[in-house]
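Asker: give me a model of this one.
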Amino acid sequence: MNRPDVKPERPWFSAGPTAKRPGWSSQALPHDLLGRGIRAPEVVARFAHGLALTRQVLEVPEDWVLVYTPGSDTGAVEAVLWSMLGQRPVQVLAFENFGQQWAIDVRDHLKLEPEVLSAPWGELPDLSRVDPDRDLVFPWNGTTSGVKMPNADFIAADREGLAICDATSAAFAMAMPWARLDVVTFSFQKALGGEAGIGVVAMSPRAVARLDSYEPPRAVPKVLRLRNGKGFDRALASGSMINTFSVWTLEDWIDGLEWARAIGGLDALIVRTEANAAALGTWVERTDWIDFLAADPASRSTTSVCLKIVDVRVTALDEAGRQAFVKRMKALLEAEGAAFDVESHRNAPAGLRIWCGCTVETADVVAATPWLDWAFACAVAELSR
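Answerer: As a prediction, this is how the structure comes out:
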């Protein structure tokens, strides 16, 4: 196959950290607070401003609170698990890598006995088994499987347990059903292309009440503590930090939020994301060697689009062979500067993963697809040598 003529202007398709917003420049970020103490009033005010912008763009209900955590979304989820779980029985939806990880942490580290509802890669568990009397931990969008929740109907409006949602590859790209959720976590490094290292926890009044009334029977590491001696540490909701965070990372986050607000807010971000996913989907539908990992169109992710190679010359290989094939495609693409970081997650089945979030341009998705065909053809030709 001939090498394509046109390359994406911004060939960054990583699922995290994701592409910066169009037009991003480090020189546009304010520098005046770099080197200041993390507890300086001006710095705290800036972090509080970041929370306020986050609430506005994400359309978080006014009676919810938001806090920062260390460790990106992983830290945010762990802070919630360690600080809230144990009062009620727990269910975990484990249909991709991170849901599986939360199930392991709840069982092996918190020493609880969760009911784990699992499913093969590309599918959702039986959501009819979700128990409204139990706390529920689940990803809204499976970053590593390309499977998302089609809706929130499986979460009871009159539930007794808390619905704890890992939304790191859904927030700012999909509408969140706030009335059916109690905790929503995400990180800077996903949908808005922020730098890594800081997570956000958004909590409903029910979640805050859990922190106020329930003291977990375990030692909680300092960097995961959402409680003080009296219950929820309300200083965290005012811009105060658990530990020292990067001011540069915060300014980069604010830059992304201001861009999001300027282009039309959450609705515009969703439109951009869905246009990218549709452009990639058009290519998948006309290409015989590739298919979606998610079997059901209603549950296909529009951000972390995961694809499987269905050509018999590749499927006949063992898993190690398929992984090597994908690595060869990746090397070919990156050597040309045509597409970076398009391989599947290291714990997922061998395949491709193309980030289609709002900071990616649709024209770049379209321009990347002939290169994917080219890399596949080259890698297949090498198999027969």
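
Asker: every contact and neighbour count from this point should use C-alpha atoms.
Answerer: Will do.

Asker: what is the burial count for Leu226?
Answerer: Counted with other CA atoms under 10 Å, the neighbours of Leu226 add up to 25.

Asker: wait, it touches Ala237, no?
Answerer: No - Leu226 is beyond contact range of Ala237, at 10.1 Å (criterion: CA atoms under 8 Å).

Asker: how much space between Leu51 and Arg313?
Answerer: To Arg313, Leu51 is 50 Å away according to CA to CA, to the nearest Å.

Asker: who's more crowded, those two?
Answerer: Shown here are Leu51 and Arg313; by other CA under 10 Å, Leu51 has more neighbours (21 against 13).

Asker: before we move on, which element is that one in?
Answerer: Assessed by DSSP states H and E, Leu51 sits inside helix 41-58.

Asker: who are the packing partners of the helix or strand following that helix?
Answerer: Next helix or strand after helix 41-58 toward the C-terminus (DSSP H and E): strand 65-70. Counting contacts by 3 or more CA pairs under 8 Å, 6 or more residues apart in numbering; DSSP states H and E, strand 65-70 is packed against helix 41-58, helix 72-84, strand 198-203.

Asker: quick one more, to check against the first:
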Amino acid sequence: MLQYVGRSHRSRDGAKRLTEVVTRMSKLLGLPSGWICGIVNGSGTGACSMALQNFLGPRPVDTFISDSFAQYWANEIENLELAPQTRHLCAFGDFPDTNGIDPCHDIVLVLNGTSSGVCPANFDWISLNRTGLVIADAVSAAFTREIDFERIDVLCWSWQKALGGEGGHGMIALSPRAQARLEAGERKPVARLMKLHLPDGSVNAAFFEGRTISTPSMFAVEDILSALDWADACGGLPALLKRVADNYAAVAEWVSNTPWIEWVCKNSSVRSMCSITLRLTREQLPAGTRDDGEIISRMIRLLEDENAAFDIWSYGNAPPGFRIWAGPTIETDDLAALCQWLTWAYHATVGNNIASEAMTDRQTDLAQR
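Answerer: Purely as a prediction, here's the structure:
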């Protein structure tokens, strides 16, 4: 039986390992000089809630409702009455208009929407001379896309999404501008688990040096350090971004050659490269088909029965379709095989069955796992 003999983060060894996580994560992500970083409970969700509750209030805030999680943050701002809010809306599968944003306002946005497959095309619309802060949910954007740190002030992400670490822990990083807001801000009530200040009102400097607010699992700490070892061995951030680009290219080629499937996000300039969201092309559905959701459901059940794919349903409140993670921990060959499996499942579902012997060697291998 495996026995863990490590100590908690209160011990010298535990504190050293937590500090190592902060240092190595900051380096891999490329945080600029002057930024500070800390470990948060509750994964990326906890980090985003911490950011909203600690920083919002002094100024109006603009939120960009590009996916389900952006909607969650807008609702939290409203429900907790954190700041006067303007919501910028758009159709599902697109990103809101970013013209005419007041640089005096705070901004809250999601850098990669996993439910819609949408992300901001760039950050050029965010003023370098702004007086407001930009709070970014980067849960699935960290290590999957380039981030312009000159136009972001508070960055939130998780251990598990792009690096494959254990769930339950996240990170929050602050620019010098965000640190200045924290130091000068009014001491409004914040839950203890979310508070970035000490009882005397001063900034909790120890938190940004690796000391967590609540004790994390040291198993999880060792797991994320192993994930960081893997990322470094791959070649660091440039290599992780290339893996994402290769994954996207493999799926994009299949979509372009498959008339019955299409992107949920038709605007390629705001399409996520790692959160693949697809739907059936209505014009290609069999005559008399009224519910594409039923076809999708049958296809996914077929793939699950064959042990070929799991958890590729579209997000709960998204239109029926497929949601496929194509982050850096995913192998391009596996995504290419999944595309073949989807083709098989589609034809089997709509009546043009493909005999099992027509499967490729790769499909057969996957089915036997």
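
Asker: list the residues that contact both of Leu226 and Ala237 of the first structure?
Answerer: Residues touching both Leu226 of the first structure and Ala237 (CA atoms under 8 Å, 6 or more residues apart in numbering): there are none.

Asker: what about the strands in the second structure?
Answerer: 36-41, 61-64, 85-88, 106-110, 134-137, 154-158, 169-174, 261-263, 275-280, 322-325 (DSSP state E).

Asker: so what does Ser116 of the second structure match up with in the first structure?
Answerer: Correspondence of Ser116 of the second structure to the first structure, assessed by TM-score structural alignment: Ser145.

Asker: tell me the contacts of that match?
Answerer: So Ser145 of the first structure contacts 95-97, 121-122, 293-294, 304-306, 348 (CA under 8 Å, 6+ apart).

Asker: can you tell me which of those residues end up in helices?
Answerer: The members of the contacts of Ser145 of the first structure that map onto helices under DSSP state H are Asn97.

Asker: narrow the contacts of Ser145 of the first structure to just the buried residues.
Answerer: Among these, the ones that count as buried by 16 or more other CA atoms under 10 Å are 95-97, 121-122, 293-294, 304-306.

Asker: going by distance to Asp108 of the first structure, which of these wins?
Answerer: Asp108 of the first structure has its nearest neighbour among these in Asn97, at 16.2 Å by CA to CA.

Asker: so that closest one versus Trp253 of the first structure, what's the distance?
Answerer: Asn97 of the first structure sits 26 Å away from Trp253 of the first structure when distances are taken as CA to CA.

Asker: repeat for Val92 of the first structure
Answerer: 30 Å.

Asker: so which of the helices and strands packed on strand 65-70 of the first structure is nearest Glu215 of the first structure?
Answerer: Between those, helix 72-84 lies closest to Glu215 of the first structure; by CA to CA that is 7.7 Å.

Asker: so how far is Gly357 of the first structure from the spatially most central residue of the first structure?
Answerer: With distances taken as CA atoms, centre = their mean, Ser169 lies nearest the centre of the first structure, 2.4 Å away. Using CA to CA, Ser169 of the first structure is found at 9 Å from Gly357 of the first structure.

Asker: what do those two both touch?
Answerer: Residues touching both Ser169 of the first structure and Gly357 by CA under 8 Å, 6+ apart: 191, 303-304.

Asker: who touches stretch 133-143 of the second structure?
Answerer: Under the contact criterion CA under 8 Å, 6+ apart, stretch 133-143 of the second structure has outside partners 29, 44, 48, 51-52, 105-114, 151-158, 161-163, 177-178, 237, 240-241, 328.

Asker: where in the first structure does it align, residue-wise?
Answerer: On the basis of TM-score structural alignment, stretch 133-143 of the second structure is assigned to residues 162-172 in the first structure.

Asker: how many neighbours does Phe123 of the second structure have?
Answerer: Neighbour tally, Phe123 of the second structure, other CA under 10 Å: 15.

Asker: Ala295 of the first structure too?
Answerer: Residues near Ala295 of the first structure, counting by other CA under 10 Å, number 15.

Asker: roughly how far does the nearest residue to it once chain neighbours are set aside sit from Gly351 of the first structure?
Answerer: Spatial nearest neighbour of Ala295 of the first structure, excluding adjacent residues (CA to CA, 6 or more residues apart in numbering): Gly122 at 6.0 Å. Separation of Gly122 of the first structure from Gly351 of the first structure (CA to CA): 12 Å.

Asker: Gly321 of the first structure now?
Answerer: Gly321 of the first structure sits 12 Å away from Gly351 of the first structure, taking CA to CA as the criterion.

Asker: which one of the two has more residues nearby?
Answerer: Per other CA under 10 Å, whichever of Gly321 of the first structure and Gly351 has more neighbours is Gly351, with 24 against 14.

Asker: which one in the second structure is aligned with that one?
Answerer: In the second structure, Gly351 of the first structure lands on Gly321 (TM-score structural alignment).

Asker: verify the contact between its match and Thr281 for me.
Answerer: No - Gly321 of the second structure is beyond contact range of Thr281, at 10.2 Å (criterion: CA under 8 Å).
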